[in-house]
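Chemist: Provided below for reference: sequence and predicted model.
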Amino acid sequence: MKFIQSTHQDIDGIFQLYNYATTYQGEVGTLKWQGFERSMVEKTIDQHLQWQIMLDDELACVFTLTLNDPLIWEEKDKDPAIYIHRIATNPKFRGKHFVKHIVEWVKKYALENGKLYVRMDTGSGNERLNNYYISCGFNYLGVVKLKNTAGLPKHYQDGSFSLFEIKLS
């Protein structure tokens, strides 16, 4: 398992995994992604915040990091935190517990970059997913309804979201 930064040459593969993830979300939950702007992914690549996991020289999983997230985390965004977004797994590798591997990798990355928290969010109401994130080491902080969603992907426009956090020592 190898973690590498994504490049512009990886964009089609990233969107293929996003499409797989969106289909899967529709099968197992009530909230699913509603597509992402290509320019947003290009920007995260340019900022060196789009990552992928390679397994046997195949694209197995992708995820994005952000260094701030004020629309979702509001006042807590002032804390030195790193945020995980848009985890998508190649169906061929589903069940490999990539989130657990991502969390361990991001914890080290966060400490190396002076961050004290690792955070993430997901659509609320999926107890199975909430419990999985808790099993990955996150503390469940509860549900929020976002006040301002301007600039966020479409799936944030409606609904409420569960927040998760790991405090690093």
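Modeler: Right, received. Where do you want to start? Numbers count the residues shown, from 1 in each chain.
Chemist: use CA for all of it now, contacts and neighbours both
Modeler: Noted.
Chemist: Tell me how many other residues crowd G26.
Modeler: 12 (other Cα atoms under 10 Å).
Chemist: From R38, how far out is it?
Modeler: Applying Cα to Cα, to the nearest Å, the value for G26 to R38 is 21 Å.
Chemist: Ok, A21 next?
Modeler: When A21 is compared with R38 (using Cα to Cα), they lie 16 Å apart.
Chemist: higher neighbour count, the two?
Modeler: Legend: neighbour count by other Cα under 10 Å for A21 and R38, higher for A21 (20 against 11).
Chemist: so the more buried one makes contact with T89?
Modeler: Yes: taking Cα atoms under 8 Å as the contact criterion, A21 and T89 are neighbours in contact, 6.7 Å apart.
Chemist: what sits up against the lengthiest helix in the chain?
Modeler: As far as residue count goes, and with DSSP state H defining each element, the longest helix of the chain is helix 11-28. Outside of helix 11-28, the residues that reach it under the criterion Cα atoms under 8 Å, 6 or more residues apart in numbering are 31-35, 41-42, 59, 61-62, 86, 88-91.
Chemist: Now the element after it, going C-ward?
Modeler: Taking DSSP states H and E as the definition, the helix or strand that follows helix 11-28 towards the C-terminus is helix 38-46.
Chemist: Okay, buried residues for that next one please.
Modeler: By 16 or more other Cα atoms under 10 Å, the buried positions in helix 38-46 come out as 41-42, 44-45.
Chemist: before we go on, here's another structure to hold up against the first:
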Amino acid sequence: MIRKGKIEDIEAIMKLTKACAKFMITNGIYQWNEHYPNPSAFENDIERNELYVLEHNGFVSGTIVISTLMDQEYMPIKWLTKNENNIYIHRLAIHPELQGKGYAQQLMAFAEKHAIENNYSSIRLDTFSQNKRNQKFYELRGYKRLGDIYFPKQSEHPFHCYELII
């Protein structure tokens, strides 16, 4: 079940994202660290009504942020659509024990359906350049890679930006 995230979910979400970070690090992917993601990011997402969680057997097992805010870092990218009426996906995560079972697909399908139902022009996101699995995931869903941005607190490596026209 996918539902809106609540403040009382933050602790479970942080356990989930820490498990994901640890899993990525053991696979040589240094995408998430002690700076990101952090509780205040999720609190802001909840405040803006943009955080969704996936519950599996009564536990928060996944998360996704569907935002209308364009981060400053995205400004230099030559997007396929105008910088208006777009949504941005952030912090998509599935607990490592449940990865590979289609839950990330479910969350992305939910976000894409939301975009269609609300007449957005496109969906934009970024994924870490060292995370080949995520790149393949988005490319198989039809997302086009457009350019790179950097988040120095996370990594010296770039993040690839993607867009899907709705």
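Modeler: Here it is on my side, so go on. Given the structure is predicted, the values throughout are model-derived calculations rather than measurements.
Chemist: closest to V118 of the first structure among the contacts of helix 11-28 of the first structure?
Modeler: Among the contacts of helix 11-28 of the first structure, R86 lies closest to V118 of the first structure (Cα to Cα), at 14.5 Å.
Chemist: What is the aligned counterpart of V118 of the first structure in the second structure?
Modeler: Taking TM-score structural alignment, the alignment pairs V118 of the first structure with I123 from the second structure.
Chemist: Okay, now stretch 6-17 of the first structure: how far is its last residue from its first?
Modeler: Start to finish, the residues bounding stretch 6-17 of the first structure are 13 Å apart (Cα to Cα).
Chemist: Can you mark which positions in stretch 121-132 of the first structure are buried?
Modeler: Of the residues in stretch 121-132 of the first structure, 121-125, 130 count as buried by neighbour count, 16+ other Cα under 10 Å.
Chemist: So of those residues, which two are at opposite extremes in space?
Modeler: Using Cα to Cα, these reach their maximum pairwise distance at D121 and G125, which is 12.0 Å.
Chemist: which residues in the second structure form helices?
Modeler: Going by DSSP H, the second structure shows helices at 10-26, 39-47, 103-117, 132-140.
Chemist: out of those, nearest to S67 of the second structure?
Modeler: Taking Cα to Cα as the measure, the helices of the second structure were each checked against S67 of the second structure, and helix 39-47 came out nearest at 8.1 Å.
Chemist: Superposed on the first structure, what's the mean shift for the closest one?
Modeler: With both structures laid over each other, helix 39-47 of the second structure and its partner residues in the first structure are 1.4 Å apart on average (mean Cα distance after the TM-score superposition for the first structure).
Chemist: what about that helix, distance to the chain center?
Modeler: Once both centres are worked out by Cα atoms, centre = their mean, to the nearest Å, helix 39-47 of the second structure turns out to sit 14 Å from its chain's centre.
Chemist: what's the angle from that helix to helix 10-26?
Modeler: Per axes from the mean of the first three to the mean of the last three Cα atoms, to 10 degrees, the angle that helix 39-47 of the second structure makes with helix 10-26 is 130 degrees.
Chemist: Helix 39-47 of the second structure - contacts with which helices or strands?
Modeler: The contact analysis (3 or more Cα pairs under 8 Å, 6 or more residues apart in numbering; DSSP states H and E) places helix 39-47 of the second structure against helix 10-26.
Chemist: which parts of the helix it packs on are buried?
Modeler: Within helix 10-26 of the second structure, the residues that count as buried by 16+ other Cα under 10 Å are 10, 13, 16-24.
Chemist: need those in a markdown table with distance to P158 of the second structure, can you?
Modeler: Below are these laid out as a markdown table (distance: Cα to Cα, whole Å):
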| residue | distance to P158 of the second structure |
| --- | --- |
| I10 | 28 |
| I13 | 25 |
| L16 | 24 |
| T17 | 20 |
| K18 | 21 |
| A19 | 23 |
| C20 | 19 |
| A21 | 17 |
| K22 | 20 |
| F23 | 20 |
| M24 | 16 |
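Chemist: which one of the buried residues of helix 38-46 of the first structure sits closest to D69 of the first structure?
Modeler: Of all the buried residues of helix 38-46 of the first structure, the one sitting nearest D69 of the first structure is T44; the distance, using Cα to Cα, is 13.6 Å.
Chemist: show me the residues around the closest one that make contact.
Modeler: Contact analysis of T44 of the first structure by Cα under 8 Å, 6+ apart lists 50, 64.
Chemist: distance of it from L67 of the first structure?
Modeler: According to Cα to Cα, T44 of the first structure stands 11 Å off from L67 of the first structure.
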